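In: coords please:
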Amino acid sequence: MERPAAQCIWAAGLSRPACGMGWDFSGTPWAVTALSLRTLLQHQPAVTMPDTVSAILSATPDAVAIFTDFDGTLVEIAPRPDAIVVPPELASRLEALHAALGGALAIVTGRTIAAIDAFLFVPDISVTGSHGAEWRHEHHVERPLGHLLADAAEIAHRVSDTLNGQPDLLVEPKPTGVAVHYRAAPEKGALAHAALVRAIDGFNDFQTVDGKKVIEARPKSADKGSAIARLMQVKPFAGRIPIFIGDDVTDEDGFAAADRLGGFGIRIGEGETHARYVLPDIAALYTYFDALITARHPAATPHPNRERSTP
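Out: Okay, the predicted model is just below:
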């Protein structure tokens, strides 16, 4: 008897592909509903395979909304936050993707909106900065709450005093928080952590979050998952499949939110993650973006050599 055709997705940890229809090991036909397939995949480790980009495209036949981190995702991490190098073609690629997705593209970052604009001026693309504490969508800007600004300034003052005399630890004040980078001195991570935990003592609205060679104090109300959930309530994101792309521990909230909202996460690089898919590096992400541009808007192609305007 001829076996039925099936559209299959391999997930790491499964002994067979998860399919819309298939056969079990006894030869008995079995079926997986769309709901059970989604549940099955959500509880499996991330998919990592040579043709991951093709797998991601196959998993999203409907309209998608792309949410992406910045550092370590769109650009390589640098020794200092101000030392990153933005590829000259990145802005044009993002503009083409924005057009192909009907505007459903957003940068969701721990950096401020002003910092993103300084590195990558794409004003039509939505940005949530400071882990969601500030927001720009369709040119409407919301600033952080005043008391968060004041508290963050005091926390930055405290930790700077504590770490005075530690030139290899970089204290980076932000409007609604502060980051302590120890990339230049990994052995001082515990010192940086203890100093920042001490600095937020008494500020009950703040918490510390670890990242790649950095620890950050930020408001408890601000996380990338909440930022994505909020954007998914407005046009043109509403009703689409959310995909969040990131590379760090601070992006796990975003992966979880995309999963809850019917989509999934894509992690860039190695590490434990709740993201469904893993791409090995930023170059692979660019390949995915270009494939999306072609698939969703065949007439659109990236323009790597286009002249860029500046803010």
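In: Going by C-alpha atoms from here, please, whenever you check contacts or count neighbours.
Out: Noted.
In: Leu231 contacts Gly239, doesn't it?
Out: No: if you go by Cα atoms under 8 Å, Leu231 and Gly239 don't touch, sitting 11.0 Å apart.
In: higher neighbour count, the two?
Out: Leu231 (22 against 16; other Cα atoms under 10 Å).
In: if you skip the residues just before and after it, what's nearest to the more buried one?
Out: Leaving out its chain neighbours, the residue that sits closest to Leu231 by Cα to Cα, 6 or more residues apart in numbering is Phe237, at 6.5 Å.
In: For the one you found, which three-state class applies?
Out: When classified by DSSP: H, G, I helix; E, B strand; the rest coil, Phe237 comes out as coil.
In: what's the distance between it and His98?
Out: Going from Phe237 to His98 by Cα to Cα, to the nearest Å gives 12 Å.
In: neighbour-wise, which of these two wins?
Out: Comparing Phe237 with His98 by other Cα under 10 Å, the one with more neighbours is Phe237, at 25 against 21.
In: Return the residues in contact with the more buried one.
Out: Applying Cα atoms under 8 Å, 6 or more residues apart in numbering to Phe237 gives the contacts 65, 104, 231.
In: Nearest to Gly263, out of these: which one, please.
Out: Ala65 (9.1 Å; Cα to Cα).
In: so that closest one sits right up against Ile245, yeah?
Out: No: with contact defined as Cα under 8 Å, Ala65 does not reach Ile245; the gap is 11.0 Å.
In: Could you check which of these two has the larger neighbour count?
Out: Using other Cα under 10 Å as the criterion, Ala65 and Ile245 rank with Ile245 on top: 30 against 26.
In: I have a second one here; can you model it like the first so I can compare?
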Amino acid sequence: MQHPPAIDPETHALFLDFDGTLVDLVDDPQKVHLAPDRIERLRVLTDRLSGALAVVSGRQIADLDRFLAPLSFAAAGVHGLERRRRPEADVEILMAPEALDPVRDGLAPILEENQRLQLEDKGTALVLHYRTAPDLADLAETAMERATEGRNDLVVMKGDNIVEVHPAGMDKGKAVDDFMTSSPFEGRVPIYVGDDTTDEFALKIVSKKGGIAVKVGAKESVADYRLADVAAVHDWLAG
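Out: Predicted structure coming up:
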């Protein structure tokens, strides 16, 4: 795979994953940090792209706003179940959190018995973290499968030391596809940069659209371009 070309502010639309792309992965997802100069670089890029920069993440948009303050940006949160189509727009919620109540109840006993597992409740998605307890990976995956058994309206995805459930019919690729249908993204060539399994949906969509799909790290990917790590992403953004 090759290094991605430089961003063209006149023709490109830029979509960036957050964890593992803009910030390094850490044991506590609430303790990530983005240096002020990197946030300023994103602000400059957003202006140069006329707003056609979006962060596409499994996190809630409220969390992204907190970590990236004072940056204003378009965003897809919880793999697209939350949307902010332009930097100044309101956040749209596409699914009610109550749909996951039975899953919460099903996971409760496992969490009580295995307190090294951490449940991140995003409202419209639930994430079991086992980064600090890798020996519990099989248990986490089995517990989520049992808690969602018979729920064809839900999808379970495995990521980097996590197993996540959210309503079916939505992923990062569909979110990017939707962004590309309206201003300020419409008519531009999409670039997507991401590191995880969940980013492959978006990388595939961008490739099909003739855009630039960029994988961060060494994992197998459909992407044609690659950046080594988070530092390499920021070096590329600066270029």
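In: returning to what we had before: need the overlap of contacts for Phe237 and His98 of structure 1.
Out: Shared contacts of Phe237 of structure 1 and His98, counting by Cα under 8 Å, 6+ apart, come down to Ala104.
In: can you pull the contacts of the counterpart of Leu120 of structure 1 in structure 2?
Out: In structure 2, Leu120 of structure 1 lines up with Leu68, judged by TM-score structural alignment. Going by Cα under 8 Å, 6+ apart, Leu68 of structure 2 touches 34, 39.
In: Ser50 of structure 2 -> structure 1?
Out: By TM-score structural alignment, Ser50 of structure 2 lines up with Gly102.
In: Kindly report the same for Asp235 of structure 2.
Out: Asp235 of structure 2 maps onto Thr287 in structure 1, by TM-score structural alignment.
In: With adjacent residues omitted, what lies nearest to that match?
Out: Leaving aside its sequence neighbours, Thr287 of structure 1 sits nearest to Val53 (Cα to Cα, 6+ apart; 7.7 Å).
In: do the same with Tyr288 of structure 1
Out: Closest to Tyr288 of structure 1 by Cα to Cα, 6+ apart is Val53, at 5.7 Å.
In: Tell me if I'm right that the one you found and Asp290 touch.
Out: No: if you go by Cα under 8 Å, Val53 of structure 1 and Asp290 don't touch, sitting 10.4 Å apart.
In: re earlier: for my notes, confirm the residue nearest to Thr287 of structure 1 occurs in a strand.
Out: No: looking at Val53 of structure 1 with three-state DSSP, it is helix, so not inside a strand.
In: Now do the contacts for it.
Out: 279, 284, 287-288.
In: center of structure 2 - which residue?
Out: Closest to where the C-alpha atoms of structure 2 average out (Cα atoms, centre = their mean) is Ser57, at 2.1 Å.
In: In contact with it, which residues are there?
Out: Contact analysis of Ser57 of structure 2 by Cα under 8 Å, 6+ apart lists 17-19, 75-80, 172.
In: change it to 7 Å
Out: 17-18, 76-79 (Cα atoms under 7 Å, 6 or more residues apart in numbering).
In: what does Ala6 of structure 2 give?
Out: Taking Cα under 7 Å, 6+ apart, we find Ala6 of structure 2 in contact with Gly239.
In: mind checking what it lines up with in structure 1?
Out: Per TM-score structural alignment, Ala6 of structure 2 is aligned with Leu57.
In: Would you mind giving the secondary structure of its match?
Out: Taken by three-state DSSP, the conformation at Leu57 of structure 1 corresponds to helix.
In: counterpart of Pro81 of structure 1 in structure 2?
Out: Alignment note (TM-score structural alignment): Pro81 of structure 1 maps to Pro29 of structure 2.
In: Its match: neighbour count?
Out: Residues lying near Pro29 of structure 2 (other Cα under 10 Å) number 13.
In: could you pull out the helices for structure 2?
Out: 36-48, 61-68, 101-113, 137-147, 172-179, 200-208, 230-238 (DSSP state H).
In: Those helices into JSON lines, with extra columns for distance to Leu128 of structure 2?
Out: Converted to JSON lines, the helices of structure 2 look like this (distance: least, Cα to Cα, whole Å):
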{"stretch": "helix 36-48", "distance to Leu128 of structure 2": "29"}
{"stretch": "helix 61-68", "distance to Leu128 of structure 2": "17"}
{"stretch": "helix 101-113", "distance to Leu128 of structure 2": "9"}
{"stretch": "helix 137-147", "distance to Leu128 of structure 2": "7"}
{"stretch": "helix 172-179", "distance to Leu128 of structure 2": "19"}
{"stretch": "helix 200-208", "distance to Leu128 of structure 2": "20"}
{"stretch": "helix 230-238", "distance to Leu128 of structure 2": "24"}
